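Asks: just the structure for this:
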Amino acid sequence: MTISVGDKLPDATLKAVGADGAKDVSVAEFFEGKTVVLFGVPGAFTPTCSNNHLPGYLENHDAILGRGVDAIAVISVNDQHVMTAWARFSGGEGKLVYLADGNGDFTRALGLDLDLSIAGLGVRSKRYSMIVKDRTVRSLNIETSPAEAVESGAARILEQL
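Replies: Below you'll find the model as predicted:
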């Protein structure tokens, strides 16, 4: 079952990557008491994720935070090493929180997993965005196609804040 507006995020342990490396962070610890924009991507370094989805959040970083958001986080079913490299490569290190859901446990718990085995990518995440306040989903935008980044883009989030 897919998570819905009004639902509380399930707890899981993710890897938050930064300049000092990766550290374990629980969903409860990261989202509790904060307003967070979270967007999920099928894979770091993939064309739509790197060229269309992520750049909008970097370009609108200040505008999003200016509307009462404490953090913007991107999550992918990739390991922490890939997410660390993507943070550096994208120029988003220090602006966005890059979360690695290496085994996809959190993504599956959300009901937002996507089997891309036919393309040789295995099980990944659907492309989505959400506004989470105090661990509760306030808005949820799920793309119908992983090749699109419109419904889940930064412009849509700005409309919802």
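
Asks: for the rest of this, base every contact and every neighbour count on C-alpha atoms.
Replies: OK.

Asks: contacts only, for Leu112.
Replies: 2-3, 125-126 (CA atoms under 8 Å, 6 or more residues apart in numbering).

Asks: cool, Ser90 as well?
Replies: By CA under 8 Å, 6+ apart, the contact set of Ser90 is Ser50.

Asks: give me the three-state assignment for the residue in the chain sticking out farthest from the centre.
Replies: When each C-alpha in the chain is compared with the mean C-alpha position (CA atoms, centre = their mean), Ile118 comes out farthest, at 23.2 Å. Recorded secondary structure, Ile118: helix (DSSP: H, G, I helix; E, B strand; the rest coil).

Asks: compare with the first, here's sequence two:
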Amino acid sequence: MTIQIGDRIPEVNIKRINDGIDTIDTVRLFEGKKMVLFSVPGAFTPTCSEKHLPGYVEHFEAFSAKGIDVACMSVNDPFVMKAWAASQNAPAGMIILADGNGDFAKALGLEMDATAYGMGIRSKRFALYAENGEVKKLEVEAPGEFRVSSAEHMLSLL
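Replies: Below is the predicted model of the structure:
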């Protein structure tokens, strides 16, 4: 079942990229924070690299000014996510998450089957806003679209 507004973030271990790579459980990640989590189908893919992540990089300070952390997730391995974040000049404070096996996407009910494109099971393109682990806003894109999960749209909701 897909996560809904008012639900708690499910507990899953995920890889967080910072100076190195560590494992953090999602409950601890969201605990005591206001956070926008956006997810892309794949690092280094066209829309993700040309629009989605760049929008959050551009507006990172606007989220920070509101006291909101920003996390980017994809079903990619942590080494790919680290390289992608570096290539996109992701700000040091942006949380980069590698959901290598898609466990978090599945727990959220937001996985998608991209095997027809040779990509396996991935995450749908979405953005959510949570306070202390409770989902307050949830925007899931229709297949092939990029609109409601953009940084600009999420800022307009907060």
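
Asks: TM-score for the pair, please.
Replies: Superposed pair, TM-score by TM-score structural alignment, normalised by the length of the second structure: 0.97. Supporting alignment: 158 aligned residues with a CA RMSD of 0.9 Å.

Asks: hmm, back to that, what does the residue farthest from the centre of the first structure correspond to in the second structure?
Replies: Alignment note: Ile118 of the first structure maps to Ala116 in the second structure; criterion TM-score structural alignment.

Asks: now Glu134 of the second structure. Nearest residue, chain neighbours left out?
Replies: Nearest non-adjacent residue to Glu134 of the second structure, counting by CA to CA, 6 or more residues apart in numbering: Arg8, 4.4 Å away.

Asks: could you measure from the one you found over to Asp69 of the second structure?
Replies: Arg8 of the second structure sits 17 Å away from Asp69 of the second structure, going by CA to CA, to the nearest Å.

Asks: rewinding a little: which of the contacts of Leu112 of the first structure sit farthest apart?
Replies: Maximum pairwise distance among these (CA to CA): 13.3 Å, between Ile3 and Ser125.

Asks: these two - which one has more neighbours?
Replies: The neighbour comparison of Ile3 of the first structure against Ser125 (other CA atoms under 10 Å) goes to Ser125, with 26 against 15.

Asks: any idea how far Val74 of the first structure is from the more buried one?
Replies: 11 Å.

Asks: cool, and Ala85 of the first structure?
Replies: Distance of Ala85 of the first structure to Val74 of the first structure, given as CA to CA: 14 Å.

Asks: between the two, which is the more surrounded one?
Replies: Comparing Ala85 of the first structure with Val74 by neighbour count (other CA under 10 Å), the higher total belongs to Val74, at 22 against 15.
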